[in-house]
Each structure stands twice: as C-alpha cells, then as structure tokens.
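Student: Here is a sequence together with a model predicted from it:
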Amino acid sequence: MAFRKAYNNILETIGDTPLVRMNKICKHIPATIYAKVEYFNPGHSVKDRMALQMIEDAEASGQLKPGGTVIECTSGNTGMGLALACIVKGYKLICTLSDKQSKEKMDILRAMGAEVYVCPTNVAADHPDSYYSVASRLNKEIPNSFYPFQYDNPGNARAHYLTTGPEIWEQTEGKITHFVVGVGTGGTISGAGKYLKEKNPNIKLWGADTYGSVFKKYHETGEFDENEIYSYITEGIGEDILPKNVDFSIIDHFEKVTDKDGAVYTRELARKEGLLLGYSAGSAYAVIEQMKDELTADDVVVVLFHDHGSRYVGKVYNDDWMRDRGFLNDRNKSALDLVNKHGDKPLLTVGTEELVSHAVEKLRKYDISQIPVVQDGKFVGSIDERAIFDVMVENKSIDNMKIKEIMSKPFPIVESDMDLKDVMKMVNKNVSAVIVKIDNNKHHIITRHDLIAALH
C-alpha cells in the first residue's frame, strides 16, 4: 500500500482530488461518466484551490502585507478556503454572504475565525446592502486590507489552469470528451477548460446555469437581460453580474437547471453513488441528464462536484425543507419507495396450469385487477380483468379453462432504483403493471392504479 507523505501545513494538501466513476445513477446513459470529487480538499470544496492562489498572488504583488485583513464576498466555500490560508499565514478574514446561504456555511466560517456579515439576497448587485457592496465598503474603511473579489481576480481561473485541468487530463489519460461544471464566478470552467481545450480543442465544455441567472442568454445572444434576473434557491452557481473570470468564448453550452432538479439529483447522488455533495452538484449532474441524447458510448464525461453535503444538511438533505418547497414528493422517488408502501404483502401469482376461475377468485378476494403468471419460478405471462372479460364476451366458459390459454405477455421487470417517472413510461394501455426486482428471490408489483395514486 502506498502512503502519502507528511505535510508541513494544511495548505499543502490542496488539490490532487480523486476521479471516481459513477455507475448506478447514470446506467441509462451510454457514455462513461466520472466525478471529480472536490470535497477531498481540506476545506471540503474546489474553492480551496483558487483561494490559496489569490492569496499567494496578492503576497507576491505586495497587495497583501503581514498582519493584513482579507475581505471577500462569498457563497461560503471561497470563504472557507481563504480561512485556511489566513490561519496558516496569519491574516484576519472578513466574509460577506447573502442570506440564502446555508446556516452551516456561516457557522463553519465563524468556527474557523472569520467575521461574517450576512446581506440580503433580493437586492441589485450595486445596492449598498448587497454582499458585493458591503465587502467593497469594508475594504475601503479597513486599513491594510485586501479584497480578492474572486469574480474578476485572474488568480481564480489560473488556479484551475495550473491544477484542476492538468489533473483531469492525466486522470483520464487524455480521453476526456466533455467537461461539465456549475458556473458561478467562472474560474473553474474557464481555467480548467482552457487547459483541456489546449490539449484537445474538440473537448466540449458544458456549464450548469440556473433560472434567475444571466449566463445562458448572454452566452447565446450577447445580451445582458435584466429580466432574466430573479431570486433562486440553488447555491453556488449562476450570477446577476458578468464576472471577468467567465470566458464565454471557450464555453460550448450553458444548460439551465431548475432549483428542484438540482436538489433532487443532489439527493440521488448520495443515495445511488454514496457521494454526499453540495447543492450545485445536483445541478451539474442534471446537465448530463438533460443533454444525454448528445452523448455516445465513446464519450468520457467528467463532471466536477464542488463541495461536500455537510454544508446543506439543513436544506437539501432535510425532508421538511424539501417538502416545504415542493421538491419532495413521489415524482422524485424510485420504484422501491412505492413498493415499500405495501411491501409487507406477498406478491400474488398464478400458475400456467391453474384454472381461470381460480384467478377470478383471487382478483375478487384481494380486490386487484391483474396477476403475474409463473412457471418453474419464472414470470412467463400475465392475466387481468380485461382478458377474462374478453373471454366471457365471446360466450366462452371459463370453468375449465387454464390460465395459459388466455394469458398475455409477462409484465416488464424493472430494477428497484428506477425513477417512478421512468416506470410511468413503461405502463400504457397494453401494459397495466411492472414487476419490481428487489433481489434475486423477491419481487413485487406496481400497477397503473398505484402510479395514479402516487403521482396524481
């Protein structure tokens, strides 16, 4: 086993984060998809990279002097990276945050010695109370202070050009075809993207944007449309300004993702891949889902996940918070979630050699409308009220008729983690139910009636 060396301080552990293949959540997508998991940085986010770069650049240029104060407007993660750098290097830190940021982020920053100013979200960027304006004002008022302003600071993108891009290129052995990442300040997609495009100009750069942000329309039309700006819930992506770090010329596509889809996919990534991630991770993955028709089996996609889910336990991972916003309902659940509502009941079946009259008795007794047909432990057919009715309409006697004489095709078998929306697509006028495979020895059924009841 190879062991890491000993480090002189926590800043030396920034970078060299793992690339992890995703398997379950994306099994319906033909491409190979990897996650660049940035919560392995010591501050648990990708922002550690650029925070350190901006501090070191300021030290080299003389903008930041010993005993100085660093002041930054942040959604939380850059503040955490700056906190680590300030602790090691001996600077004071002041962070301004918008009030939509999670309480966990604010508490963590305070725990790391930062002074935190919470500013209103629903004000224009140039409003005196915006978190941009408050940081700028404090910078003017406090002597020997440095305001990195990550949105325009070239050290932001340069950090990713020097570290993130080369790591991804090496980890994929140069096979990467698509790089997907949420866009906020723009440093990650622009810096890493520039490096990757220099290696292979055919690599596609896809940015996750959110409704309420200006990026997508500006990229496609060149118009900064203030009508596009409105409050949204997703943290860490989208902007109501145009940061200089967003290099629109190298980004191939922006994809808008709803607050709800970002939240739902964030939870799915935890449940299906064991990746406890921040809100923007779900938005970044949603881009792949929404663009999957453009991917092929030859593609190698890397999606960068910015931060750790511990900062969102009171929000995205809190059922009450999700439910209050209409994000948590059965539309976002899997087949297993619906099966569990009646999982204590046995799966009723009939054999091919049984009499149809026996099936009728089961339908009546258990108040159901269809039953799977089994033979030698395998699902070989199905029978429902309609098939029996058709026989009776033809004036045929069912008294001595066997199931195999009137049974239809077997119900489709689906995996237990299939999304209910995908299950719905399989149920139609000719298919009244699906069989859910729970394990090799246990199955259950979801009927059209079950879906209507759950998704009405």
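Tutor: Perfect, I can see it now.

Student: Every contact and neighbour count from this point should use C-alpha atoms.
Tutor: Noted.

Student: Of all the residues in the helix or strand where Val434 lies, which ones are buried?
Tutor: Here Val434 sits within strand 433-439, counting by DSSP states H and E. For strand 433-439, the neighbour count (16 or more other CA atoms under 10 Å) marks Ala433, Val434, Ile435, Val436, Lys437, Ile438 as buried.

Student: Tabulate those in JSON lines, adding columns for distance to Ala359.
Tutor: Converted to JSON lines, those look like this (distance: CA to CA, whole Å):
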{"residue": "Ala433", "distance to Ala359": "17"}
{"residue": "Val434", "distance to Ala359": "18"}
{"residue": "Ile435", "distance to Ala359": "18"}
{"residue": "Val436", "distance to Ala359": "21"}
{"residue": "Lys437", "distance to Ala359": "23"}
{"residue": "Ile438", "distance to Ala359": "25"}
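
Student: next up, a second structure to put side by side with the first:
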Amino acid sequence: MLVRQTIVPVMTNRLIIGDTPLLPLRNASQSLPCTLYAKAEMYNPSGSIKDRLANSLIDAAERDGRLSPHGVVIEVTSGNTGIAVAWVCACRGYKSIIVMSDKNSREKQDMMKAFGAELILTPHTAKPDDPSSNYKTAERLATQIPRSFYLDQYNNPANIDCHYCTTGPEIWEQTEGQIDCFIAGAGTGGTISGVGRFLKERNPAIEIVAVDSEGSIFTSYFETGKLGVAEHYEIEGIGSDKLVGAMDFNVVDRFLPISDKEAFLTAREMARTEGIFCGGSSGAVLAATRKVVRERQDIKCPVMILADSGNRYLSKIYNDSWMKEMGYLD
C-alpha cells in the first residue's frame, strides 16, 4: 500500500532545492567551548549549494527575457555551479556549455557530461585577462553562439539574492535566531554576501567569517585594500584570482585563509569521525570554524556551510596516492 507522498514534477525542480539540514558536529566540537553546527548543502538534488544559485540565475534570465526556449546557457565554474547548471538545464530543456579550469576534478567533469553539458577546459595557468582563460572563453562564446546567455555567477546580483532569500532565512529559523557566528567559503562571494547581509540585518553583532584559500587575492585585498598577485592553490570552490561583483566585502568581519593540506585532511577527518562526506572547501570551513571559536570563547552558536559532497573528489582528496603525490600525506 502506498503512503501519502509529495510528487514533484521535474520541471518544477525549484521545489526540491534548499531546506537542507542543520547538523551538530559532536566529535568535531570536542574540546571546544561550544557545539559547531553545519548546514549540509550536499543534500540538494545535484549535490551542492550551487543548486540554489543555478536555479536562481536561470529563473532571473527567464523572467527578464534574456533566455528563450531551447536557448543555450553558458557558465564559468570551478565545478559545482557547472553541475547544477547542467542539471537545471536538463530539467528545463536548455543546452548547457560549461567552461572550467583543467585543475578541477575528473568527477566534476563527468557529472556535467552526465547531465548533457558540453564541457570546455581551459589551462589553470591562464591569468583572468588571458584570451584562453575561462572568463574570456565564456565571454567569447556568448558573442558567437545564437540564443545563448552567459550567466556570469561571479558578477550576477541574483547570486547574492538567492542566499539572502533562502539560505539566510533557513539558518535564522533553524537556530531560532540564536546564531552568533556564520562561517562560509568565499569563491563567487554569493553565499557569504547573501547570508551575511540577511543575518546582519537581523542582528548586527553576528560575526561573518569568510574562508579563503591560501594563494587567493581576497584576504590581502580585504585587509589592505590593495590587489595582490594570486598564487596556485588546489582547493576547489573558494578563493579567487580576481575581484568579482558578487563578493560584498562590507558584510564580512574577517577573512581567514586555509592551506590546501589543512583543508583536505580536515575533510577526510570529517568523513571518518562525523560520517559526513564532503569536499575540500568544507574541510577548510571546519578548520576555520575551529580557529574562530578557540579565539572567541563568547561564541555559542556558530553555523558553517558544508558546500558539497565528497563524491566529486574521489580521485583527489580521498585518494591516498594523489594526496601523497601532492605532499599532503606522509
């Protein structure tokens, strides 16, 4: 006998995005002055927080008439947005073309292709203004392909709006307004900016901590106001080699850079001790959260974002041979 259930048509995929669980990290909180809470965004349909973004960007493009039926969606990604865009496009009948650096994992590439995306890889050594960079490649394609639209998550206001309207309110409700510190990775800037803006409007005393990659330009720019030179880093999904429009530095209280090694080892630890299978950026966020609560003994309800699942990093951070080759494991 069938029990009553909600049947969601595929075309209304927006109904199954969000409302992700807030999990207490019991083992990670040991020896700390408070319990750490993690919003598990890998529970979104395509496996990451970027489902919120892709759905919002495509909704906005449809609403504004910039994306027509059977159109072509173009996007630059470090992986998760590309997967989410490919999934939404598969649901709605659009073709997707994803431009991505060749440093990102094979699993991400395969997931995009599984949803029907055309994938274009660019050299990770290319600077932002280089014609072969992912940014310039996407811009060029958008001028050459008829009925195409470049989402441009890095500079699209809908990136911030989707987290202001969904992720922020969910966290506020789940903590009953008790949250006093929010920690998330800064990549496109949308999550930290949108959630941070929402929370600051409810309680200006909430500390907003942006987690960065060592080698990214964000931290030095936030602290000095000057643009530095980006260096290579392996963490996918956080950090940047240029300033982007979706990063609102005004809502952030602090940037905290984390090394590749610390991020990856912490992610592996979380899988073993919490049973939470997450990516390297989530490892960086947990490492940063621990540092913050050790320094700030007055924090009682810190909430962090775990952006994606570890299933897209099996060939990298969950592969002992790769970790040893990169010098992250002895």
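Tutor: Received, thanks. Keep in mind that what you see is a predicted model, and the values were worked out from it rather than measured.

Student: Let me know the TM-score between chain one and chain two.
Tutor: Here the TM-score for the pair of chains, by TM-score structural alignment, normalised by the length of the second structure, is 0.96; 326 aligned residues with a CA RMSD of 1.3 Å.

Student: Quick check: whichever residue in the first structure pairs up with Arg147 of the second structure vs Val301 of the first structure, distance?
Tutor: When the first structure is aligned by TM-score structural alignment, Arg147 of the second structure is paired with Asn144. Using CA to CA, to the nearest Å, we find Asn144 of the first structure at a distance of 44 Å from Val301 of the first structure.

Student: if I read this right, Thr96 of the first structure contacts Cys119, doesn't it?
Tutor: Yes: counting by CA atoms under 8 Å, Thr96 of the first structure does reach Cys119; the two are 6.9 Å apart.

Student: can you give me the helices for the stretch 1-150 of the first structure?
Tutor: Assigned by DSSP state H, counting those that start in this stretch, the stretch 1-150 of the first structure shows helices spanning 47-61, 77-89, 103-111, 131-141.

Student: what range in the second structure matches the strand holding Val434 of the first structure?
Tutor: By TM-score structural alignment, strand 433-439 of the first structure lines up with nothing in the second structure.

Student: elements contacting that strand?
Tutor: Applying 3 or more CA pairs under 8 Å, 6 or more residues apart in numbering; DSSP states H and E, one finds that strand 433-439 of the first structure contacts helix 335-339, strand 413-415, strand 442-447.

Student: Which part of the second structure matches the second one?
Tutor: This points to strand 413-415 of the first structure. Aligning strand 413-415 of the first structure against the second structure (TM-score structural alignment) gives no matching residues.

Student: Just the buried positions in that strand, please.
Tutor: Val414, Glu415.

Student: what's around the aligned partner of Ser249 of the first structure in the second structure, how many residues?
Tutor: For Ser249 of the first structure, the aligned residue in the second structure is Asn250 (criterion: TM-score structural alignment). Neighbour count of Asn250 of the second structure, defined by other CA atoms under 10 Å: 10.

Student: gap between Asn250 of the second structure and Ile171 of the second structure?
Tutor: Distance, Asn250 of the second structure to Ile171 of the second structure, by CA to CA: 20 Å.

Student: Likewise for Gly196 of the second structure?
Tutor: Gly196 of the second structure is 11 Å from Ile171 of the second structure, by CA to CA.

Student: who's more crowded, those two?
Tutor: Gly196 (30 against 24).

Student: Can you name the residues that contact that one?
Tutor: Residues near Gly196 of the second structure by CA atoms under 8 Å, 6 or more residues apart in numbering: Tyr164, Gly168, Phe182, Ile208, Val251, Val252.

Student: Number of residues surrounding the third one?
Tutor: To tie it back to what came earlier, the one meant is Phe182 of the second structure. Phe182 of the second structure: 25 neighbours (other CA under 10 Å).
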